[in-house]
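1. structure of the sequence below:
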Amino acid sequence: MVNTASTTSTTSTASNEHINLAVGSTRWQFEKRLRHTTVLQSFAFDDVGLRLYVAQVMQGGLRLAGEPRAYTADERRHRGDLCLNQLDYQGTWLNHMYLLGFGHGVGLGVETGPPGSAWIWTEADARAGGTAAFGRGISRFAFVNGETRRSTAAATSYPVAGSTANQPSVDMEFKRLAVRHRIGSRLRYRVYALADAAEGDFTVPLHDFAQTATHPDPNIGLQGFALHGNYLYQVVGTAYGPANPPSDHGNMHVSCTDIRTGRQVQRTRTEAGHSLDYREPEGLAVQRTAKPRLCMGLASGAVGARRYSIYYKERG
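-> Coordinates of the predicted model:
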């Protein structure tokens, strides 16, 4: 495996201009509700059908058809049970799916087709570890309102043999798929042609590089990532608390890595949504507009009544 640079050369016309992370942030959606009362984990856009998809861990106390009993919130996290929400661009909740045994929802992608259709990319085949379960592979499936889908090895792709904590991000503009994964203690990304990935062909990645330093404090974990053009964006940070007080406006950082070289080109702290209570960064996605927007998800509200907000940085 290559250490830092791409595994193959590419002649893609993907954008050579990245979104400037130092620009101010604009509020897009503010303290919206999801189907469940847990925080959002990740989100992605269908910019054809104008739909927003948001993944969250299922709340405790629910018993779905075919389940022997209701499970607690902790049990849902350890099982890798997710609720996938579909909303419009005003933040109005529309539909949902239940994804059982898929993972923690750190990464999410949407592959768009004709209006009204969307293929969802998520982690899959969850393996419990620590406080949550993470996917040993990734899965692609059609969004079907109200469906309960159970993860199976037969419906899971395993792009990197022996890896854990697999998470996807889709770049529809340049037709690519990024897969974040862990091999031992090493966190890496691979980028594939979306058409090949959709056919289950992961033999020749376009790029393969290590995760760069996302925060001054290496103990603060990643909360989301997004691929767009020749750049991969990451967001890290924790919720407000004694070590991260609201008066300091939080420890949230965003960064940008050039996927062709594996080198970080920018990293900055952001105070987006600093007035929110709780304020935990959750999820990152690029919205395709006339000027691409790097959208950052933020959870707020009390336990049992979480809400989400989205702020963005727009390319000049």
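
2. could you use CA atoms for every contact and neighbour count after this?
-> OK.

3. could you tell me how far stretch 281-301 lies from the centre of the chain?
-> Its chain's average C-alpha position is 10 Å from that of stretch 281-301, according to Cα atoms, centre = their mean, to the nearest Å.

4. can you pull up the most central residue in the chain?
-> residue 107 (2.9 Å; Cα atoms, centre = their mean).

5. that one and residue 290, how far apart?
-> According to Cα to Cα, to the nearest Å, residue 107 stands 25 Å off from residue 290.

6. can you check residue 27 too?
-> According to Cα to Cα, residue 27 stands 17 Å off from residue 290.

7. who has more neighbours out of these two?
-> Per other Cα atoms under 10 Å, whichever of residue 27 and residue 290 has more neighbours is residue 27, with 14 against 8.

8. that one touches residue 312, doesn't it?
-> Yes. Counting by Cα atoms under 8 Å, residue 27 touches residue 312, with 6.5 Å between them.

9. and the helices in this structure?
-> Using DSSP state H, the helices of the chain run over 73-79, 194-198.

10. out of the ones you listed, which is the most enclosed?
-> Most buried of these, by mean neighbour count (mean count of other Cα atoms under 10 Å): helix 73-79, with a mean of 20.

11. who's in contact with that one?
-> 57-61, 82, 100-101, 103-104, 126-129, 131-133 (Cα atoms under 8 Å, 6 or more residues apart in numbering).

12. and for stretch 168-185?
-> Here stretch 168-185 makes contact (Cα under 8 Å, 6+ apart) with 14, 107-112, 121-123, 138, 160, 162-167, 187-195, 197, 225-229, 288.

13. please provide the structure for the following sequence as well, for comparison with the first:
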Amino acid sequence: MSNHGPGPGRRTLLVAGTAALAVGGLAGIALWGDDGTGKSRDGKAPAGPAIAGAFDIARSTRLWQPTPLGNVTGPQSLAFDDVNRHVYVVQLAQGGLRLDGEDGPVGAAGRKRAGDLCVTRFSRSGEQLGRMYLRGFGHGISMGVEPRSDAVWLWMESEAHPRNGFGRAVARIRFEDGAVLDSHDRAVRHHRIAPRGSTRVHPAVDMTTERLLVSYLGTDGKHGYSVHSLKKVVAGDGTPLHRIDSAAFLESETFQGCALHGDFIYQLTGNPYSTSDGRNPRDSGGNTFVSAIDIRTGRAAGHQHVSVAPSLRFREPEGIAVRMAPDPLLCMGFSVKTTGRRNIALFGFEPATGRRHT
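-> The predicted structure is shown next:
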């Protein structure tokens, strides 16, 4: 979970900015549901399609029932390896992490630092297949997976701020089951491609177009995105293909992750259920939303309320990614409370009829 601060107002989603090297000088536009909530005025979910980018948020399928993670903490983000048919889920590491040469066994509790992460590899069915720890990397707001013939590479936020634990750069990490890797390791290359001074920097990857999405909070306090060639970034060229200078969210929503697929950025916002007298009680239907932004124009391309699985306990939206095989799905995770731990429930949303994933 992360919070970028108040947005422009409770009833407005505002997306404004420029798409560098594509379109310039765009004005912001406001986009809202019938009453700004994504529901009709009688409080019910809208009938018919609920389009965000190339997906229909009204057409859902359950992929995982609440499933345990590598640690007891809740999920932060997820990504798919469609080549090897694996799913990677990131969470904040419980306790602390030691490295070789420090007192105590590798991976033992102690010396917890801001930004320690646990990455768990799963089968498509939710079986745990491996685990890796990253020390001092970030909060795990979003991530990317880049499968290659030599290895599976994870794109993670990196250089965690020592006080708040959020990343200030992005890094490409080789997944190794059982490894504990420190952000200060000389083998870790930090790509500082967000605007200078940005914080809360985190990546996502679209392997269908071989592009990298970088999300960041600028020095002006506004949330922005940039899109890059994956191969050029690896080669040391961080020049953006597109940039959206600001994207503000509903005041009542918390930013929970982003994904890139084709020409759309998908962003997830929302909060866990609150008590009955709080701002997000279960009987409200929750305040989880999926929004889409067209990177070619910088314009909003849908802002839809997510009403799936209202009976989940806690139901905090955590992580959004696109799974391509066997069929495209826009996938979303929910953190679910159980005794002594948090689990992840995973849902997918089908392509909108007639929409292309350009």
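
14. in a markdown table, list the helices of structure 1 along with distance to residue 263 of structure 1.
-> Converted to a markdown table, the helices of structure 1 look like this (distance: least, Cα to Cα, whole Å):
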| stretch | distance to residue 263 of structure 1 |
| --- | --- |
| helix 73-79 | 33 |
| helix 194-198 | 23 |
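
15. and residue 235 of structure 1, what's its match in structure 2?
-> Aligned by TM-score structural alignment, residue 235 of structure 1 pairs with residue 268 of structure 2.

16. before we move on, back to that, residue 221 of structure 1 is nearest to which of the helices of structure 1?
-> Smallest distance to residue 221 of structure 1 across the helices of structure 1 (Cα to Cα): 17.3 Å, for helix 73-79.

17. picking up where we left off before, can you select the buried ones among the contacts of stretch 168-185 of structure 1 for me in ChimeraX?
-> Of the contacts of stretch 168-185 of structure 1, the buried ones can be selected in ChimeraX as follows, counting by 16 or more other Cα atoms under 10 Å:
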select :107,108,109,110,111,112,121,122,123,138,160,163,164,165,166,167,187,188,189,190,191,192,193,194,197,225,226,227,228,229,288
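
18. which ones among the contacts of stretch 168-185 of structure 1 are found in strands?
-> Of the contacts of stretch 168-185 of structure 1, the ones assigned to strands by DSSP state E are 108-112, 121-123, 138, 164-167, 187-193, 225-228.

19. residue 92 of structure 2 -> structure 1?
-> Match for residue 92 of structure 2 (TM-score structural alignment): residue 57.

20. ah, wrong one, I meant residue 177 of structure 2
-> By TM-score structural alignment, residue 177 of structure 2 lines up with residue 145.

21. contacting residues for that match?
-> 95-97.

22. now it: how far from residue 125 of structure 1?
-> Computed as Cα to Cα, the residue 145 of structure 1 to residue 125 of structure 1 distance reads 21 Å.

23. do residue 262 of structure 1 as well
-> Counting by Cα to Cα, the separation of residue 262 of structure 1 from residue 125 of structure 1 is 28 Å.

24. can you map out the strands along the stretch 1-150 of structure 1?
-> For the stretch 1-150 of structure 1, applying DSSP state E, counting those that start in this stretch gives strands covering 26-32, 40-46, 51-57, 82-88, 93-100, 108-112, 118-129, 132-142, 148-150.

25. go through these and pick out the most buried.
-> strand 40-46 (a mean of 28).

26. can I assume residue 266 of structure 2 is in contact with residue 256?
-> No. Using Cα under 8 Å, residue 266 of structure 2 makes no contact with residue 256, being 10.9 Å away.

27. trace residue 255 of structure 2 over to structure 1, please.
-> Looking across to structure 1 (by TM-score structural alignment), residue 255 of structure 2 lines up with residue 222.

28. separation between that match and residue 106 of structure 1?
-> Residue 222 of structure 1 is 9 Å from residue 106 of structure 1, where distance means Cα to Cα.

29. of those two, who's got more company?
-> Legend: neighbour count by other Cα under 10 Å for residue 222 of structure 1 and residue 106, higher for residue 106 (28 against 20).

30. which ones are touching that one?
-> 41-42, 123, 167, 223-224, 283.

31. kindly reformat those as CSV and extend each row with distance to residue 254 of structure 1.
-> Shown next, in CSV, are the contacts of residue 106 of structure 1 (distance: Cα to Cα, whole Å):
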residue, distance to residue 254 of structure 1
41, 16
42, 15
123, 22
167, 18
223, 10
224, 10
283, 11
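
32. closest one of the residues you listed to residue 258 of structure 1?
-> Residue 258 of structure 1 lies nearest to residue 224 out of those, by Cα to Cα, at 16.7 Å.

33. and the nearest residue to that closest one once chain neighbours are set aside, what does it touch?
-> In space, and not counting its chain neighbours, residue 224 of structure 1 is closest to residue 283: 4.3 Å by Cα to Cα, 6 or more residues apart in numbering. The contact partners of residue 283 of structure 1, by Cα under 8 Å, 6+ apart, come to 40-43, 106-107, 223-225, 235, 296-298.

34. before we move on, what about residue 72 of structure 2?
-> Residues near residue 72 of structure 2 by Cα under 8 Å, 6+ apart: 94, 340-343.

35. among those residues, which one has the most neighbours?
-> Busiest of the contacts of residue 72 of structure 2 [other Cα under 10 Å] is residue 343, holding 23 neighbours.

36. wait, it sits on residue 64?
-> No. Residue 343 of structure 2 lies out of contact with residue 64 (Cα under 8 Å); the separation is 10.3 Å.

37. on that earlier part again, mapped onto structure 1, which of the contacts of residue 72 of structure 2 are still contacts?
-> With both residues aligned by TM-score structural alignment, their matches' Cα atoms under 8 Å, the contacts of the contacts of residue 72 of structure 2 that structure 1 also has are 94, 340-343.

38. quick check: end-to-end length of stretch 68-87 of structure 1?
-> End-to-end distance of stretch 68-87 of structure 1 (Cα to Cα): 30 Å.
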